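Enquirer: Generate a structure from the sequence data that follows.
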Amino acid sequence: MVAAGHIRVAGRRVTRASAAVHAGETIVLPVGERIEVIRLLALPLRRGPAPEAQACYVRLEPELPAAS
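Expert: This next block holds a predicted model:
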């Protein structure tokens, strides 16, 4: 997904899987037929269980285009 340019971090298209991310940044990525927008609250200190990882981000509602 990164190589195809489908992921954005802080509004910039990510072209490397090793791109740095920081707490407070917004990440936009496609998941199936929908777009997920998440705000990174903190970086986890270790690779741990899912609930620990889920505490590090919050899902946001994607902005819909304005109706004309």
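Enquirer: only C-alpha atoms for contact and neighbour calcs from this point on.
Expert: OK.
Enquirer: Could you tell me the end-to-end distance of stretch 42-56?
Expert: One end of stretch 42-56 sits 5 Å from the other (Cα to Cα, to the nearest Å).
Enquirer: to compare against the first, here's another:
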Amino acid sequence: MARGAGTSGPPPSASLRADKWLVFARFVKTRAIAAEIIESGHLRVNGAKVKKPGYGLSVGDVLTLAYADRVRLIRILDLAERRGPATEAQQLYQDLDASPPLE
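Expert: Reported below is the predicted structural model:
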């Protein structure tokens, strides 16, 4: 299919910006907070440090997220199109390590 003939890139479910996913999954309240966490080096995707809020996350990626005196290990199960209720957000990920707060 020719460019501009109804296609605007990859399917929307292929990947989602890291800052948006963190908001949609309710780890943070705003994209600005998510961007700050990411830019300060507190996010790893599949073991690699990510510093760009626009980094594309995909289903199956494993995130290591250090914030609010915790380190969370999360596997992405689904991508969302919006920030929904908490019950919906919990379906987006699997918590691989329910670690207690750091002291």
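Enquirer: I'd guess Val59 of structure 2 is in a strand, am I close?
Expert: No. Counting by DSSP: H, G, I helix; E, B strand; the rest coil, Val59 of structure 2 is not part of a strand but coil.
Enquirer: how about the strands of structure 1, start to end?
Expert: 8-9, 12-13, 26-31, 34-40, 57-60 (DSSP state E).
Enquirer: residue range for the third one in structure 2?
Expert: Right, strand 26-31 of structure 1. Taken onto structure 2 by TM-score structural alignment, strand 26-31 of structure 1 occupies residues 62-67 there.
Enquirer: now that stretch, how far from the centre of its chain.
Expert: Taking Cα atoms, centre = their mean, to the nearest Å, one finds the center of stretch 62-67 of structure 2 at 9 Å from the center of the full chain.
Enquirer: Show residues contacting that stretch.
Expert: Residues outside stretch 62-67 of structure 2 that contact it (Cα atoms under 8 Å, 6 or more residues apart in numbering): 37, 42-47, 71-76.
Enquirer: Tell me how many other residues surround the corresponding residue of structure 1 for Ala86 of structure 2.
Expert: Counting by TM-score structural alignment, Ala86 of structure 2 lines up with Ala50 in structure 1. Close neighbours of Ala50 of structure 1, defined as other Cα atoms under 10 Å, add up to 8.
Enquirer: now the one 4 residues further on
Expert: A count of neighbours around Gln54 of structure 1, defined by other Cα under 10 Å, yields 13.
Enquirer: what's the answer for Val9 of structure 1, then?
Expert: When neighbours are defined as other Cα under 10 Å, Val9 of structure 1 has 19 of them.
Enquirer: just checking, it touches Glu25?
Expert: Yes. Using Cα atoms under 8 Å, Val9 of structure 1 makes contact with Glu25 at a distance of 6.8 Å.
Enquirer: How about the spatially most central residue of structure 1: what's its closest non-neighbour residue?
Expert: Centroid-nearest residue in structure 1: Ile27, 2.6 Å away (criterion: Cα atoms, centre = their mean). Nearest residue to Ile27 of structure 1 in three dimensions, chain neighbours excluded: Val9, at 4.6 Å (Cα to Cα, 6 or more residues apart in numbering).
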